[in-house]
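Chemist: Starting from these lines, generate the structure:
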Amino acid sequence: MTMPPDDAPERDPVTDALHHLDVTLSRLEAAVTRRLEAEAAPDDRDAELTLLGEDRSRLAAALDAASARLAQVEATSGEVGGRLDRAIAAVAGVLERH
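Modeler: Coordinates of the predicted model:
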């Protein structure tokens, strides 16, 4: 054990031991906190990935429904266009005869 210099105040071994214990406990608390945060992070990432997967599935289903609806509207639009063309031709034919 090293002796303090003559002009330094004498240190109490109990106080030194308590200080050392306090520093060690602080380091232990910090390590436990870091460990708990590290363990919580993957759970958060897993939950986020699950939510993103659910969102993707919901959006894919909505896109499929919208695509089907668009195809139906395009088909109906083509049918209506054909009927209008035939109606215009019929009206034009009637007007030419009169």
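Chemist: going forward, measure contacts and count neighbours with C-alpha atoms only.
Modeler: Will do.
Chemist: how about the helices in the chain?
Modeler: With helices called from DSSP state H, the chain shows them at 13-97.
Chemist: Tell me, how many residues neighbour Ala89?
Modeler: Ala89 is flanked by 12 other residues according to other CA atoms under 10 Å.
Chemist: ok, now how distant is it from Arg69?
Modeler: From Ala89 across to Arg69, the span is 30 Å (CA to CA, to the nearest Å).
Chemist: now swap in Ser77 and tell me
Modeler: Going from Ser77 to Arg69 by CA to CA gives 12 Å.
Chemist: With Asp16 instead?
Modeler: 79 Å.
Chemist: With Ala92 instead?
Modeler: Taken as CA to CA, the span from Ala92 to Arg69 is 34 Å.
Chemist: How about Leu18?
Modeler: As defined by CA to CA, Leu18 lies at a distance of 75 Å from Arg69.
Chemist: Also this sequence, please, to line up against the first:
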Amino acid sequence: MSGDTTLKDAIGRLGKAVEALEAAAEDRLEKERDFAEAEAEVQRMGADRARLAQEIDKTEARAERLAEVNREVSRRLVAAMETIRAVLDR
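Modeler: Presented below is the predicted three-dimensional model:
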């Protein structure tokens, strides 16, 4: 019986080891899926960041153009007011 018990114990340990290996493999696959999802999210965030940086650059350029136009309008208004004052002063 000792040989049968030893064999049964060995088979039991082997079964437990296989179960542990399967669980470890499943955990590893799950972690790899999580990692792949995280990597995909990082890629999406990088693309969003690049798009937002481009939009910011365009907006800053537009703001600079608007500021330049504002300065030009202001200069012309001052010139027009000075011309009106000169005409009124005569």
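Chemist: Give me the TM-score for this pair.
Modeler: The TM-score (TM-score structural alignment, normalised by the length of the second structure) is 0.75; 87 aligned residues with a CA RMSD of 2.5 Å.
Chemist: Per the alignment, Val91 of the first structure pairs with which residue of the second structure?
Modeler: Using TM-score structural alignment, the equivalent of Val91 of the first structure in the second structure is Ile84.
Chemist: count of neighbours near its match?
Modeler: Applying other CA under 10 Å, we find 11 residues neighbouring Ile84 of the second structure.
Chemist: So what does Met45 of the second structure match up with in the first structure?
Modeler: In the first structure, Met45 of the second structure lands on Leu52 (TM-score structural alignment).
Chemist: can you check Ala25 of the second structure too?
Modeler: Match for Ala25 of the second structure (TM-score structural alignment): Val32.
Chemist: Pull up the gap between the most centrally placed residue in the second structure and Glu60 of the second structure, please.
Modeler: Central residue of the second structure (CA atoms, centre = their mean): Met45, 1.7 Å from the mean position. Distance, Met45 of the second structure to Glu60 of the second structure, using CA to CA: 22 Å.
Chemist: again with Arg28 of the second structure
Modeler: Going from Arg28 of the second structure to Glu60 of the second structure by CA to CA gives 47 Å.
Chemist: Off-centre distance for stretch 59-72 of the second structure?
Modeler: Remark: stretch 59-72 of the second structure is offset 30 Å from the chain centroid, using CA atoms, centre = their mean, to the nearest Å.
Chemist: against the first structure, where does that stretch fall?
Modeler: By TM-score structural alignment, stretch 59-72 of the second structure lines up with residues 66-79 in the first structure.
Chemist: Next, the mean deviation of the matching stretch compared to the second structure.
Modeler: With mean CA distance after the TM-score superposition for the first structure, stretch 66-79 of the first structure departs from the second structure by a mean of 0.5 Å once superposed.
Chemist: quick one: stretch 33-41 of the first structure to the second structure mean distance?
Modeler: Compared with the second structure after fitting, stretch 33-41 of the first structure deviates on average by 1.4 Å (mean CA distance after the TM-score superposition for the first structure).
Chemist: Buried residues of that stretch, list them for me.
Modeler: Across stretch 33-41 of the first structure, burial judged by 16 or more other CA atoms under 10 Å covers no residue at all.
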